[in-house]
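**Student:** sharing a model that was predicted from the sequence below.
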Amino acid sequence: MKKLVNDPSFVVREMLEGIARTAPHVAVLGDENVLIRNPLPSAPARSVAVISGGGSGHEPAHGGYVGQGMLSAAVCGEVFTSPSTDAVLAAIRASAGPNGALLIVKNYTGDRLNFGLAAELARAGGIPVEIVIVADDVSLRGHTERNQRRGIAGTVLVHKIAGAAAARGDALGLVAAIARSAAENLGTMGVALDGCTLPGVEKAGFRLADDEIELGMGIHGEKGVERTAPMAAGVLTETLLANIVEDLALKSGERVALLVNGLGATPQMELAIIMRDAFESLSRRQVVVERAWTGTFLSALNMPGCSISVLRLDDAKLALLDADTEAHAWPGIGTVNRQIRIEPAFSAADTRAEAGATPADAASEHWMRLLKPALDAVAHALIENEALFTDLDSRAGDGDLGASMHRAAQAIIAVPQSALGSPGSALGALSTALRRAIAGSSGPFYATALLRASRTLGETAQPGALDWAAAMRGAAEAISELGGAKPGDRTMLDALVPAVEALENAVKSACPVGEAWAQAVSAAESGARTTAQMTPRAGRASYLGARAIGTPDGGAVVVACWLKALQPHIDAV
């Protein structure tokens, strides 16, 4: 497994030094793998020190939460390994004053032993110390007592609440009580989509098949409670939340904080979808989400997956969550946006006008009957070839062409038949539909081309073959003007321009329209094949240079595809 490390034996130390380099309020404590607030007030002036930690590999936990208003120190063991007793003791001695220290410990045997022994040694040295154990993993609720469950991502919320209580000057006993109350009203459940890989190890600790996920996964790669088939995000979210809600006995009208946490390799896109579904699920239960955060807060190296944490709130806990902190990994107040949609300023009439709807008469009904099946044929051809387009684009671009053409097909199918009452209005409606449906480069190119073609035809009620050829010529010119490409640059124009020229020449030679179109299709297919030997000089493929040679341009292949799909319908049009 490729990793950006120097020596696996020193990853923790080097990581801590890297964190400290961009966080002026923290420092590494001597030779210990401890990050500590810097500077600290003089010992007599210090508030209760809040200390946490555990094995490394959970970044940004725990070092990212060191700072005024959160942790006084983070004790970082080797990857997935509890820190030593001496390291914990060093953190206590360095950060605690007469007001003592609170240790927040996730419920793992190694952490409990080493933090517990360090607490005893500190007390023997005259430092008051309290310990709060976090055991928020509700996935184990059917197997173990609550005090035997694992501590996972919800621990970060306990850090925040305890750190804020300490920062406002609460005594050790009160800070500990507040932290215990938070831990007792906290539930978390996670899911893994695959395993994670430790530095210096060739393979992941475990692997999941493509048709497997692990529910109730811990944060060290330890097994969950059930291996099952993948689920849609909404179903999975509901599964996790149902366990949390039942365990906390949440009732209608209660207030909560919601934390959606990535396990290290989950894109923000997917975490945002989980947040959406979690918020809606809790809202359906009439549970009020007062604060919400989405991101990676406590990871498991490079594990794909996520966890959901829910904390029952009251006004006191809410105030502590909202309190300021300088910890650089805390994202700030998790304000919930309760109105996420606004209506556009333009009217429904504007939308209908732009779509090109025309009053029904005999002429318009004629065009509707002719154009609808032709456009449907194009749409189905794009859908059937989605995998081909994706493959071609993946070799020389970003791989999104297939998905873009699938969206284009759906947009084409959705164009109302009332918008197809004339050739000009039909092309205009297609331009609007594709502009809205396709992002990236394909959308603007096709929208501009169709708009120019629509203007070329204008109000012509019965365009002839030369009129259609002129509209195609205008479309090609619009694409060239917009993107700056020309034939030979390995783009869609290398199929479209030869097709236009073949159509024009055939029509001027008095070929039947069907035969002329067949020649255009043949020219487009030949042009698309030729792009395989071209060095790209425009578009994203141009970044590859000669490396793109050998594969036809996806955009040119798409042009040949839709031209051929139209062929059976040309004589009728």
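**Tutor:** Perfect, thanks for sending it. Numbers count the residues shown, from 1 in each chain.
**Student:** going forward, measure contacts between C-alpha atoms and count neighbours the same way
**Tutor:** Noted.
**Student:** give the contact list for residue 327.
**Tutor:** 64-71 (CA atoms under 8 Å, 6 or more residues apart in numbering).
**Student:** what is the burial count for residue 31?
**Tutor:** Neighbour count of residue 31, defined by other CA atoms under 10 Å: 8.
**Student:** correct me if wrong, but it is in a strand.
**Tutor:** No. Counting by DSSP: H, G, I helix; E, B strand; the rest coil, one finds residue 31 to be coil, located in no strand.
**Student:** all strands for the stretch 251-400 of the chain, in order.
**Tutor:** Assigned by DSSP state E, counting those that start in this stretch, the stretch 251-400 of the chain shows strands spanning 255-262, 288-295, 305-312.
**Student:** would you list those strands in TSV and tack on mean neighbour count?
**Tutor:** Below are the strands of the stretch 251-400 of the chain laid out as TSV (neighbours: other CA atoms under 10 Å):
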stretch	mean neighbour count
strand 255-262	26
strand 288-295	20
strand 305-312	27
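**Student:** next one for the comparison:
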Amino acid sequence: MKKLINDPRSVVPDMLEGLATLHPGHALLEGENVVLRSDLPPLPERRGVALISGGGAGHEPAHAGYVGAGMLSAAVTGEVFTSPGTDAVLAAIRAVAGADGVLLIVKNYTGDRLNFGLAAELARGEGIAVELVVVADDVALRDTVEAGRRRGVAGTVLVHKVAGAAAAAGLPLAEVAREAREAAAAVGTMGVALGACTVPAAGRAGFTLGEDEIELGLGIHGERGVRRTTLEPAAAIVGTILETILSDAAIAAGEQVALLVNGLGGTPPMELAIVAAEAIAQLRARGVHVARAWSGNLLTALEMPGCSLSVMRLDALRLQRLDAPTSAPAWPRGGVLAERVARTAAPHASVTAAELFRNDHGQGRAVRDAALAIAAALEAEERQLTELDSIAGDGDLGISMARGAAAVREIPPAAWSSAAAGLAAMSEALRRAIAGSSGPFYATALLRAARSLGACDPVTPGDWASAFDLGVSGVSDLGGARPGDRTMLDALRPAADALSSAIAAGRPFRVALSAMLEAGERGAEATAAMNPRLGRAAYLGDRAAGVPDAGAAAVVVWLRALERHLAG
């Protein structure tokens, strides 16, 4: 287990110290793991209902992140995934309660209900008006337990917002509690986990999943879900979750909802955005109007990879509560959606690069055949290139080469009107298909080679050698690399030099191609002993030694395919 902590026994106070330091609107209650609004007026001057929520740590930014005007007055934090004790909750009640009373918002876990419930009883005995609202929004348990025994999960955040806005509007305790209960009844949530999380005190993951397994319908305490199943595309997983939520709540076409896409702590924003797009599209396809939607880490389970979807049925008042202002730092703000994604057509050049080289030297088809042979070789080596690039790079070279190969296959036949036109068309295709560094490098090399061949009539072996040389120089000029820097140039430059030398010596073209391949192979092999000076591998220093550069290896793949195709 690796955690950026000081001591498992001090995780919670250390965390709260950091949160309060980062947010001037927060204060800490002396002697307790409680975060308060720092702007609370003296007790005799307090007006309005105070709101308190909380639970075990590990759900950050919940619950302290929702402390602020328009949401919570205080948040009580227990140990990781453990309910705070009764005395801590009671201390929070005493700290924030005014004449208008306190509302406790509790997730439906036994420990939370017991400790918050007992604290409410004790506070009432002291003359403090207290109401308690329980959130039980986990629809994954619909076939397992009765509705009142379901777990409280991420929908609790929306209940915080509705209740906080109602309290800020000046409503009495009974009315704030009523709106909170109605909001809790109007929201359904279901989650999916792609892996487990590790509780600091336990030091090991709560469960183990296979490479293609997921847990559907999990809670927020690192526990397993209600069903283990096979990983599917995001669209299918979202469909399963939404079907469960919507059928449980009987939400029909024409109704208005709010959507919360909640990360469980280990899911990148990229994946949450994909899930959000799918969820919104599928809700709209059902005729359900998504009036508001948010995506992010809002109520997590430490570093668990996965997410949950919460859908809340809206009326005009509940929508107004969600839109009301709050100073709570973790509330995501906004949430208004466009009816459709705005799309602007990208401008294109009036003349493509391939159209500049229309003269037919009879070699366009031969170039196309060679290019397709290279494409097939790169596709066949995708996994090997990925593994090699993962050692000292970012692991995307294999898929980049495969994307480039697919783009070459899509070049229309008319674009191969000549050798130069074919190279120019490949340059354009690779420029568009491959991001990162490989796309610009290959696009530049091919474009320079195309320009060189465009003036040749007919194209001779010497012209090809010159075009190859100019293309390799283009790569060097663009990236600044030189032979010995442990890059693709270490295979390209010796290969180009060998081809030029063999042609200049009058050797047959096939012999020259063999010399080119052998020089490229030796150059790529030599990179294993080089100290990287450019690219991502340069950040690893000696740790990149012992394996050849992935970019140079990719060069050898297509040099070998080219030599075999032309020699065959």
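**Tutor:** Looks like it arrived, so ask away. This structure is a prediction, so every number in the text was calculated from the model and none was measured.
**Student:** thinking again about what came up before, in helices, which of the contacts of residue 327 of structure 1 fall?
**Tutor:** Judged by DSSP state H, the subset of the contacts of residue 327 of structure 1 located in helices is empty.
**Student:** quick one: which of those is nearest to residue 534 of structure 1?
**Tutor:** Ranked by distance to residue 534 of structure 1 (CA to CA), these are led by residue 64 at 49.8 Å.
**Student:** count the residues that sit near the closest residue in space to the closest one that isn't next to it in sequence.
**Tutor:** Spatial nearest neighbour of residue 64 of structure 1, excluding adjacent residues (CA to CA, 6 or more residues apart in numbering): residue 329 at 4.8 Å. Applying other CA under 10 Å, we find 18 other residues in the vicinity of residue 329 of structure 1.
**Student:** tell me how far residue 329 of structure 1 lies from residue 517 of structure 1.
**Tutor:** Distance, residue 329 of structure 1 to residue 517 of structure 1, using CA to CA, to the nearest Å: 61 Å.
**Student:** spatially central residue in structure 1, please.
**Tutor:** residue 269 (1.5 Å; CA atoms, centre = their mean).
**Student:** can you pull out the helices in the stretch 151-300 of structure 2?
**Tutor:** Using DSSP state H, counting those that start in this stretch, the helices of the stretch 151-300 of structure 2 run over 155-168, 173-185, 234-249, 269-285.
**Student:** and the host helix or strand of residue 114 of structure 2, which stretch of structure 1?
**Tutor:** If you go by DSSP states H and E, residue 114 of structure 2 is part of helix 110-125. Using TM-score structural alignment, the residues of structure 1 aligned to helix 110-125 of structure 2 are 109-124.
**Student:** trace residue 371 of structure 1 over to structure 2, please.
**Tutor:** Mapped onto structure 2 by TM-score structural alignment, residue 371 of structure 1 lines up with residue 367.
**Student:** now the contacts of residue 327 of structure 1: which count as buried?
**Tutor:** Burial by neighbour count, judged by 16 or more other CA atoms under 10 Å, picks out 64-71 from those.
**Student:** so what's the residue nearest to residue 85 of structure 1 when sequence neighbours are not counted up against?
**Tutor:** The spatial neighbour of residue 85 of structure 1 that comes closest, neighbours along the chain excluded (CA to CA, 6+ apart), is residue 114 at 4.5 Å. Neighbouring residues of residue 114 of structure 1 by CA under 8 Å, 6+ apart: 82-85, 88.
**Student:** same question for residue 328 of structure 1.
**Tutor:** Here residue 328 of structure 1 is in contact with 23, 64-67 (CA under 8 Å, 6+ apart).
**Student:** state the pair within the residues you listed that is farthest apart.
**Tutor:** Greatest spacing in the contacts of residue 328 of structure 1, by CA to CA: 23 and 65 (10.9 Å).
**Student:** and residue 515 of structure 1, what's its match in structure 2?
**Tutor:** When structure 2 is aligned by TM-score structural alignment, residue 515 of structure 1 is paired with residue 511.
**Student:** mean per-residue distance, whichever strand or helix holds its match versus structure 1.
**Tutor:** Taking DSSP H and E as the criterion, residue 511 of structure 2 maps to helix 509-526. By mean CA distance after the TM-score superposition for structure 1, the fitted helix 509-526 of structure 2 averages 0.9 Å away from its aligned residues in structure 1.
**Student:** what's next to that helix, contact-wise?
**Tutor:** By CA under 8 Å, 6+ apart, helix 509-526 of structure 2 touches 461, 488, 490-499, 502-503, 548-549, 552-553, 555-556, 559-560, 563, 566-567.
**Student:** re the thing from before, which stretch among the strands of the stretch 251-400 of structure 1 comes nearest residue 106 of structure 1?
**Tutor:** Nearest of the strands of the stretch 251-400 of structure 1 (CA to CA): strand 305-312, 14.6 Å.
**Student:** got the angle for that closest one vs helix 155-167?
**Tutor:** Computed by axes from the mean of the first three to the mean of the last three CA atoms, to 10 degrees, the angle separating strand 305-312 of structure 1 from helix 155-167 equals 40 degrees.
**Student:** the inter-axis angle of strand 305-312 of structure 1 versus strand 255-262?
**Tutor:** Going by the same axes, to 10 degrees, strand 305-312 of structure 1 makes 170 degrees with strand 255-262.
**Student:** any idea how far strand 305-312 of structure 1 is from the middle of the chain?
**Tutor:** 17 Å (CA atoms, centre = their mean, to the nearest Å).
**Student:** against structure 1, where does stretch 488-501 of structure 2 fall?
**Tutor:** Using TM-score structural alignment, stretch 488-501 of structure 2 corresponds to residues 492-505 of structure 1.
**Student:** and the gap between residue 11 of structure 1 and residue 223 of structure 1?
**Tutor:** According to CA to CA, residue 11 of structure 1 stands 25 Å off from residue 223 of structure 1.
**Student:** more crowded one of those two?
**Tutor:** Comparing residue 11 of structure 1 with residue 223 by neighbour count (other CA under 10 Å), the higher total belongs to residue 11, at 19 against 16.
**Student:** return the residues in contact with the more buried one.
**Tutor:** Listed by CA under 8 Å, 6+ apart, the contact set of residue 11 of structure 1 reads 5, 199.
**Student:** again, but for residue 497 of structure 1
**Tutor:** Residue 497 of structure 1 touches 473, 476, 487, 524, counting by CA under 8 Å, 6+ apart.
**Student:** so which bits of stretch 411-426 of structure 1 are buried?
**Tutor:** 411-413, 415-426.
**Student:** which non-adjacent residue is nearest residue 238 of structure 2?
**Tutor:** In space, and not counting its chain neighbours, residue 238 of structure 2 is closest to residue 279: 6.1 Å by CA to CA, 6+ apart.
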